[in-house]
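Novice: What shape does this take:
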Amino acid sequence: MNDMKIQSIGFLIFDGFPMACLTSMIEPLRASNEISGQVAFSWTLYAETMDKVRSSAGVSFEPDMALGQAEKPDHLFLLSPPMAQFSNPKAGYGALRTLGRHGTILGGVSGGVFPLVRSGVMAGQVVSVHWCYEAAFRSEFPEVEASDQVIEVSQRRYTASGAAAAFDLSLRLIETRLGADVATEVACWFQHPLMRGEGVRQSIPTYRQSSTDATLPPVVAKAVAVFAANLTEPISVADVADEVGVSARQIERSFKKATGQSPSHYYRSMRMKAARQLVMYSKDSMAQIALQVGYGSTTPMVQHYKDAFGLSPQEDRRRINLYRVQDNSPVPSV
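Specialist: All right, here's what the predicted structure looks like:
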């Protein structure tokens, strides 16, 4: 097994990329080399140019190679915030398409799925999208199937929703290359839970509760799923109760007990969360955002946004754009 070909892994980083996603992929690969006693994996940092790239944590990285010089790595993963762009889109996206055509397995982690999809290489593919980017992703790419799974893997494309999912994706590469025993030992080195594969949903925090959606009672969880499917076209609590198969009164009681909120207020919180994603990670106008979260005009949406976040969506976007101008990455970066 010592004479096996080294598997080359490339990471294409953009300013503001989530540093945790990079380390979550590289460290398991490094450990697998040590555990197996061979160099099974190598890795290279790529960027559009050879200039330093600043991560979301403010730590700068020097790329090993410019994207245009890439020598067909076996895998290339994009790491970026959602709004990342190439300074020369034609050349950057063209380089990605060329690598894909010539056998490189392409992937994206966290916000890196945005430039990956913009390049045109994800046609007909399912994309794992972090829940905090979902509304912005669906707005920009309505024709692409967004998934709430932790990772999505096809023959030539891999996507992962965040840093912990990136660790899982590295474990998958290790298991495929070196076997389950090495992958399990790597996971144990880092006290990481057993590898999560396809079919595992992301955990999503509930509103104003120190819990996740996985801990919600079945009636509430079903109602939340109905609400989530009706952000653009508002649905009444009575209609949700009918769809879930319980009374409106039972829905009210169940929500109060599980979340401390009425179902209508919880639903509004969901719509405001989606609105904020669009404010932060899209270029949509306020009128467009209002329509996408179920408001016929901007006025009530702006008021509810202020109630939820303490400032108007216009002020929030100016604040985020100020961060970007100052070379900082908007929160969250996952």
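Novice: drop to CA atoms for contacts and neighbour counts, all remaining ones
Specialist: Fine.
Novice: Show the residue spans covered by the strands in this structure.
Specialist: With DSSP state E, the ranges of strands along the chain come out as 7-13, 41-47, 53-54, 60-61, 65-66, 75-79, 105-109, 126-128, 145-147, 151-153, 157-160.
Novice: which residues touch the first one?
Specialist: Taking CA atoms under 8 Å, 6 or more residues apart in numbering as the criterion, the residues outside strand 7-13 that touch it are 22, 40-48, 53, 67, 73-80.
Novice: Which stretch among the strands of the chain approaches A135 most closely?
Specialist: Nearest of those to A135, taken as CA to CA: strand 145-147 at 10.0 Å.
Novice: Quick check: which helices or strands does the closest one pack against?
Specialist: strand 126-128, helix 134-140 (3 or more CA pairs under 8 Å, 6 or more residues apart in numbering; DSSP states H and E).
Novice: can you list contacts of it?
Specialist: By CA under 8 Å, 6+ apart, strand 145-147 touches 125-129, 134, 137-138.
Novice: same question, stretch 195-208
Specialist: 130-131, 148-153, 161, 165, 168, 171-172, 184, 187, 211-214, 259, 266, 269.
Novice: in that stretch, what's buried?
Specialist: 195-197, 202-203, 206-207 (16 or more other CA atoms under 10 Å).
Novice: how about this one, so we can line them up?
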Amino acid sequence: MQRIGFVVFPGFQVMSLAAASVFEFANITLEKTAYRISHVSEQGGMIASSLGMAMQTEPFARKRFDTLLVCGGTGVPETTPGLVEFVRRSARHTRRVAAICTGAFILGEAGLLDGRRATTHWMLARELQQRLPKVKVEDDRIFIIDGDIWTSAGMSAGIDLALAMVEKDHGADVAHRVAQQLVVYHRRAGGQSQFSALLELEPKSDRIQSALSYARSHLQSELSVEELAAVANLSPRQFSRSFRAETGQSPAKAIEHLRVEAARLMMEQSRHPVEVVARETGFADRERMRRAFVRAFGQPPQAIRRLASAVA
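Specialist: So this is what the prediction gives:
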């Protein structure tokens, strides 16, 4: 049995604890207590979250864990010497230490990220890098494993991180069944981007939203302006004008972003040849897809795949 400790502090974000459900359902799947969960804080007792909800915790004392997960907050967490020292001390005898979202700031203050690669929520990645110049902060990763230190992006990425832990402990089949029970996508690759092309576009009208949803479901099609305009029930000229006004991009550029996002996901999570990925995501050939990847990410598809394999 492995002891899992979730470190909370006043103002922690409750969604950090969603990762605990992964270990709970791993126990259910395995039909045994493979993981025992504890919630700990510096003084113990009731600890209020950023939402105002409070939870009962145990004091740090001299507790030892197989895995220590430091929760995040809605911003940079306020630390205490006791909290930082507990995390630092725990790392000496804990198999793996992890941070969910902005919990990375606590790991960094404890000196655990020096000389390592790490990630956090993209909105605070720059601040993390400024505070911790010895750390290589990567703001476009779902989670990163660097030796025995694990860090994840925004709160929901903690679920992906926990699923990856279960996969390493008990195999891919168990992690897959846990993901199915939680009704989540089976573990996003660690190297997957935090960003979403559809989220970045944020169209305001239902017509443009419908056209984008159609495009994402039909990436193998040509997706001409005429085709998308018909979905939106607009003339091609009206559609192009409305699309740019709502998204700040031309339809062609937006479609390329959707294709690149889908292709990157396939490169990270499958072993399909580049030619197959290019065909499935609507690029005419691998060279066109390569040029799109270089424009979007500064590196070709094969480099994205190697990086995903290295951090997953």
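Novice: Next, the TM-score between them, please.
Specialist: Once the chains are laid over each other, their TM-score by TM-score structural alignment, normalised by the length of the second structure reads 0.62; 215 aligned residues with a CA RMSD of 2.8 Å.
Novice: follow-up on the earlier one: restrict the contacts of strand 7-13 of the first structure to the buried ones and give me that as a ChimeraX selection.
Specialist: For the buried members of those, the matching ChimeraX selection, counting by 16+ other CA under 10 Å, is:
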select :22,40,41,43,44,45,46,47,48,53,67,73,74,75,76,77,78,79,80
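Novice: Counterpart of I144 of the second structure over in the first structure?
Specialist: Applying TM-score structural alignment, one finds that I144 of the second structure aligns to E152 in the first structure.
Novice: just A229 of the second structure next, same as before
Specialist: In the first structure, A229 of the second structure lands on no residue (TM-score structural alignment).
Novice: What number of residues are in the vicinity of A229 of the second structure?
Specialist: 22 (other CA atoms under 10 Å).
Novice: Then K90 of the first structure?
Specialist: By other CA under 10 Å, neighbour count at K90 of the first structure equals 10.
Novice: same check, this time on the one 5 residues further on
Specialist: Neighbourhood size, A95 of the first structure [other CA under 10 Å]: 18.
Novice: same question, H257 of the second structure
Specialist: 19.
Novice: which residues does the closest residue to it other than its chain neighbours contact?
Specialist: Nearest residue to H257 of the second structure in three dimensions, chain neighbours excluded: A197, at 6.1 Å (CA to CA, 6 or more residues apart in numbering). Counting by CA under 8 Å, 6+ apart, A197 of the second structure touches 254, 257-258, 261.
Novice: With distance to V225 of the second structure as extra columns, can I get those residues in TSV?
Specialist: TSV is the format used below for the contacts of A197 of the second structure (distance: CA to CA, whole Å):
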residue	distance to V225 of the second structure
A254	11
H257	15
L258	15
E261	20
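Novice: from the contacts of strand 145-147 of the first structure, which is closest to A84 of the first structure?
Specialist: Taking the contacts of strand 145-147 of the first structure together and measuring to A84 of the first structure by CA to CA, the closest member is F137, at 13.0 Å.
Novice: mind checking how far the residue lying closest to T104 of the first structure once chain neighbours are set aside is from I9 of the first structure?
Specialist: The shortest distance from T104 of the first structure to any non-neighbouring residue, by CA to CA, 6+ apart, is to D74 (5.0 Å). Here the criterion is CA to CA, to the nearest Å. By it, D74 of the first structure lies 6 Å from I9 of the first structure.
Novice: likewise V279 of the first structure?
Specialist: Taken as CA to CA, the span from V279 of the first structure to I9 of the first structure is 34 Å.
Novice: rewinding a little: of the contacts of stretch 195-208 of the first structure, buried ones?
Specialist: 130-131, 148-153, 161, 165, 168, 171-172, 184, 187, 213, 259, 266, 269.
Novice: Tell me where the stretch 51-200 of the first structure has helices.
Specialist: 89-101, 113-118, 134-140, 163-178, 180-189 (DSSP state H, counting those that start in this stretch).
Novice: Now do the same for the residue nearest to T104 of the first structure: its match in the second structure.
Specialist: Per TM-score structural alignment, D74 of the first structure is aligned with D66.
Novice: For its match, give me its contacts.
Specialist: D66 of the second structure touches 2-4, 94-96, counting by CA under 8 Å, 6+ apart.
Novice: repeat for M46 of the second structure
Specialist: 54-57.
Novice: Could you dump those residues into CSV and include distance to T79 of the second structure and neighbour count?
Specialist: Formatted as CSV, these follow (distance: CA to CA, whole Å; neighbours: other CA atoms under 10 Å):
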residue, distance to T79 of the second structure, neighbour count
A54, 18, 16
M55, 19, 14
Q56, 19, 12
T57, 17, 20
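Novice: residues in contact with the longest helix anywhere in the second structure?
Specialist: When the second structure is scanned for its longest helix (criterion: DSSP state H), the result is helix 251-269. Among residues not part of helix 251-269 of the second structure, those counted as contacts by CA under 8 Å, 6+ apart are 188-189, 191-192, 196-198, 201, 215-216, 219, 223, 225, 240, 243-244, 272, 274, 277-278, 281-283, 289, 292-293, 296, 301-302, 304-305, 308-309.
Novice: repeat that for 7 Å
Specialist: The contact list for helix 251-269 of the second structure (CA atoms under 7 Å, 6 or more residues apart in numbering) reads 189, 192, 197, 216, 219, 225, 240, 243, 277-278, 281-282, 292-293, 301, 304-305, 308.
Novice: same deal with stretch 261-279 of the first structure?
Specialist: Residues contacting stretch 261-279 of the first structure (CA under 7 Å, 6+ apart): 132-133, 135-136, 227, 231, 237, 252, 255-256, 284, 289, 293, 305, 313, 317.
Novice: do the same with stretch 161-172 of the second structure
Specialist: Contacts for stretch 161-172 of the second structure (CA under 7 Å, 6+ apart): 19, 22, 143, 152, 174-175, 187.
Novice: ok now it, how far from the chain's centre?
Specialist: Relative to the centre of its chain, stretch 161-172 of the second structure is centred 15 Å away, using CA atoms, centre = their mean, to the nearest Å.
Novice: List the buried residues of it.
Specialist: In stretch 161-172 of the second structure, the ones that count as buried by 16+ other CA under 10 Å are 161-167, 172.
Novice: The alignment partner in the first structure of M53 of the second structure and V53 of the first structure, how far apart?
Specialist: Matched by TM-score structural alignment, M53 of the second structure corresponds to V59 in the first structure. For V59 of the first structure, the distance to V53 of the first structure equals 8 Å [CA to CA].
Novice: could I get the strands of the first structure as a markdown table with distance to L99 of the first structure?
Specialist: Formatted as a markdown table, the strands of the first structure follow (distance: least, CA to CA, whole Å):
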| stretch | distance to L99 of the first structure |
| --- | --- |
| strand 7-13 | 11 |
| strand 41-47 | 13 |
| strand 53-54 | 22 |
| strand 60-61 | 23 |
| strand 65-66 | 14 |
| strand 75-79 | 9 |
| strand 105-109 | 8 |
| strand 126-128 | 19 |
| strand 145-147 | 23 |
| strand 151-153 | 18 |
| strand 157-160 | 12 |
